[in-house]
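In: Need coordinates for the below:
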Amino acid sequence: MAPIPLSERPLDKYWFIPFFVLNIAVITYMIDIEQVTTMPPIAGKPYPWWPPRAVVDIVRWYGYKYDPLLIARPPFWRASIYYDIFFFGPFYFYAIHAFTKGINAIRIPAIIFGTCLTTVVTLILMEEIYGEYAAHDPFFVVGVNLPWLITPIAIVYRMWMGGERPFDTDKKTC
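Out: The predicted structure follows:
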């Protein structure tokens, strides 16, 4: 059986693959790296060699203006950042390849990824709304983070409903 061409899988082409690319290019290996290389974020402290200075400045601006959790960086937050860097990051590279080529072996890793990311984001959003470091504007911060809650749920659904071979031509897929 051949995989359904990517051109016939708009959900994969226009939602999931761009989500993986965004996470590699911006979130995991820029913003998350900023979170662990500028700990604690002190004004006047030298900038790290990576990420670019503009990214550090934007993250700090956003954190001070909207999201105190991003500045406080309590232990659970840092743990979630390391998890993203060392586990989700490599997954994103493989997922881009697998979703592009229609490789069915991504099914179980994608389900695991989706459930893990949903769990992590739920914990973070609870802190953003009710915690010690609650966001100044929780509706805005939750809105900004909503794609990281909706997308993994959609991926789990896509992989679960696709059966053992979610990309094969004998099935209707997204």
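In: Going by C-alpha atoms from here, please, whenever you check contacts or count neighbours.
Out: Will do.
In: Quick check: which element contains Gly114?
Out: Here Gly114 sits within helix 107-130, counting by DSSP states H and E.
In: Which positions in the following helix or strand past that helix come out as buried?
Out: Later in the chain than helix 107-130, the nearest helix or strand by DSSP H and E is helix 138-145. Judged by neighbour count using 16 or more other C-alpha atoms under 10 Å, the buried positions of helix 138-145 are Pro138, Val141, Val142.
In: swap in stretch 161-174?
Out: Quick answer for stretch 161-174 (16+ other C-alpha under 10 Å): Gly162, Arg165, Pro166, Phe167, Asp168, Thr173, Cys174.
In: Kindly report the same for stretch 110-118.
Out: In terms of neighbour count (16+ other C-alpha under 10 Å), stretch 110-118 has its buried residues at Ala110, Ile111, Phe113, Gly114, Thr115, Leu117, Thr118.
In: swap in stretch 63-77?
Out: Neighbour counts using 16+ other C-alpha under 10 Å place Gly63, Tyr64, Tyr66, Asp67, Pro68, Leu69, Leu70, Ile71, Ala72, Arg73, Trp77 of stretch 63-77 among the buried residues.
In: Assess the claim that the first one and Val56 are in contact.
Out: No - in this structure, Gly63 sits apart from Val56 without contact. The criterion is C-alpha atoms under 8 Å, and the distance is 10.5 Å.
In: Can you get me a residue count around Tyr83?
Out: Counted by other C-alpha atoms under 10 Å, the residues lying close to Tyr83 total 16.
In: So it versus Pro90, what's the distance?
Out: 11 Å (C-alpha to C-alpha, to the nearest Å).
In: to compare against the first, here's another:
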Amino acid sequence: MLDAPSANLRLRDRPIDWLFIVVFSMFTVTSLISDLLPTIGVDISHPSSNFFVNSNWWYAHDTDPLFMTPPAWMRIVTGLSAFVYMPFYVVLVVSLIRGWNAIQLPSVIYATMIASITGIIVFGVEFFGEPEWITPHPAKFLAFNLPYVLLPILLLIRMRKPLPFTRRF
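Out: Coordinates of the predicted model:
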């Protein structure tokens, strides 16, 4: 005899999902502000009176010179964030709030992409790439960027079981 599917837990019974809701809401904003500018070719290599350009310059000159003068491949990476990941973040946040189990496979695909592209390629170039791109402050770089790799991996762990919203994490 087949068991009836379990009802999804209410959001208040899934406290770890609150962390993901807050973090991925913030990722939505940072994708829009930080990754869109270099993707569309805005020059962030010097201070500006524009708040968004100046914020990116502050981050890049102090922490991530590769981001300040991105090569074409880096603009593709930031473009993925601005035009693919950002809409995914919106859908993910709604799915976490509503308990939509269908977000499981897209979450796994997303986390795999982040771990591959950001975790391997970007971190690899930052730390082992061309000498002019080596990060002057590795601790700062990791403090700013490690959450962008670790939290998707935690999401991957969160989404590992079928029907992720029917049981506690």
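In: what's the TM-score here?
Out: Superposed pair, TM-score by TM-score structural alignment, normalised by the length of structure 2: 0.87. Supporting alignment: 161 aligned residues with a C-alpha RMSD of 1.8 Å.
In: re earlier: got the contact list for the helix holding Gly114 of structure 1?
Out: Contacts with helix 107-130 of structure 1, where a contact means C-alpha atoms under 8 Å, 6 or more residues apart in numbering, come from 67, 69, 77, 80, 88, 91, 95, 133-135, 138, 141-142, 145, 148-149, 151-153, 155-156, 159-160, 164-166.
In: taking those one by one, which sit in helices?
Out: Counted as lying in helices by DSSP state H, out of the contacts of helix 107-130 of structure 1, are 69, 77, 80, 91, 95, 138, 141-142, 145, 148-149, 151-153, 155-156, 159-160.
In: Give me the aligned partner of Ala82 of structure 2 over in structure 1.
Out: In structure 1, the residue matched to Ala82 of structure 2 (TM-score structural alignment) is Ile85.
In: residues contacting the closest residue to that match other than its chain neighbours?
Out: Once flanking residues are discounted, Ile85 of structure 1 sits nearest to Thr28: 5.7 Å by C-alpha to C-alpha, 6 or more residues apart in numbering. Each residue near Thr28 of structure 1 by C-alpha under 8 Å, 6+ apart is listed here: Asp84, Ile85, Gly89.
In: what does Ala79 of structure 1 give?
Out: Going by C-alpha under 8 Å, 6+ apart, Ala79 of structure 1 touches no other residue.
In: hang on, the earlier thing: what's the farthest-apart pair in the buried residues of stretch 161-174 of structure 1?
Out: Arg165 and Cys174 (12.8 Å; C-alpha to C-alpha).
In: Could you report the neighbour count for the counterpart of Leu22 of structure 1 in structure 2?
Out: Aligned counterpart of Leu22 of structure 1 in structure 2: Met26 (TM-score structural alignment). Residues contacting Met26 of structure 2 under the criterion other C-alpha under 10 Å number 13.
In: give me every residue that touches Met26 of structure 2.
Out: Here Met26 of structure 2 is in contact with no residues (criterion: C-alpha under 8 Å, 6+ apart).
In: Can you say which helix or strand has it in it?
Out: Applying DSSP H and E, one finds Met26 of structure 2 within helix 15-30.
In: That helix: what's the following helix or strand?
Out: helix 36-39.
In: Structure 1: matching residues for that next one?
Out: Alignment note (TM-score structural alignment): helix 36-39 of structure 2 is matched to residues 33-36 of structure 1.
In: Spatially central residue for structure 2, please.
Out: Tyr148 (4.5 Å; C-alpha atoms, centre = their mean).
In: Gly119 of structure 2 versus that residue, what's the distance?
Out: For Tyr148 of structure 2, the distance to Gly119 of structure 2 equals 9 Å [C-alpha to C-alpha].
In: cool, Ser95 of structure 2 as well?
Out: 25 Å.
In: now Ser34 of structure 2
Out: Separation of Ser34 of structure 2 from Gly119 of structure 2 (C-alpha to C-alpha) stands at 18 Å.
In: who's more crowded, the two?
Out: More crowded of Ser34 of structure 2 and Gly119, by other C-alpha under 10 Å: Ser34, with 21 against 17.
In: My read is that the more buried one contacts Asn56, right?
Out: Yes - the pair Ser34 of structure 2 / Asn56 is scored as a contact, 6.2 Å apart, by C-alpha under 8 Å.
In: Can you get me a residue count around the match of Ala82 of structure 2?
Out: When neighbours are counted by other C-alpha under 10 Å, Ile85 of structure 1 registers 19.
In: Touching, it and Met30? I think so.
Out: No - contact criterion C-alpha under 8 Å: Ile85 of structure 1 and Met30 do not qualify, at 9.9 Å.
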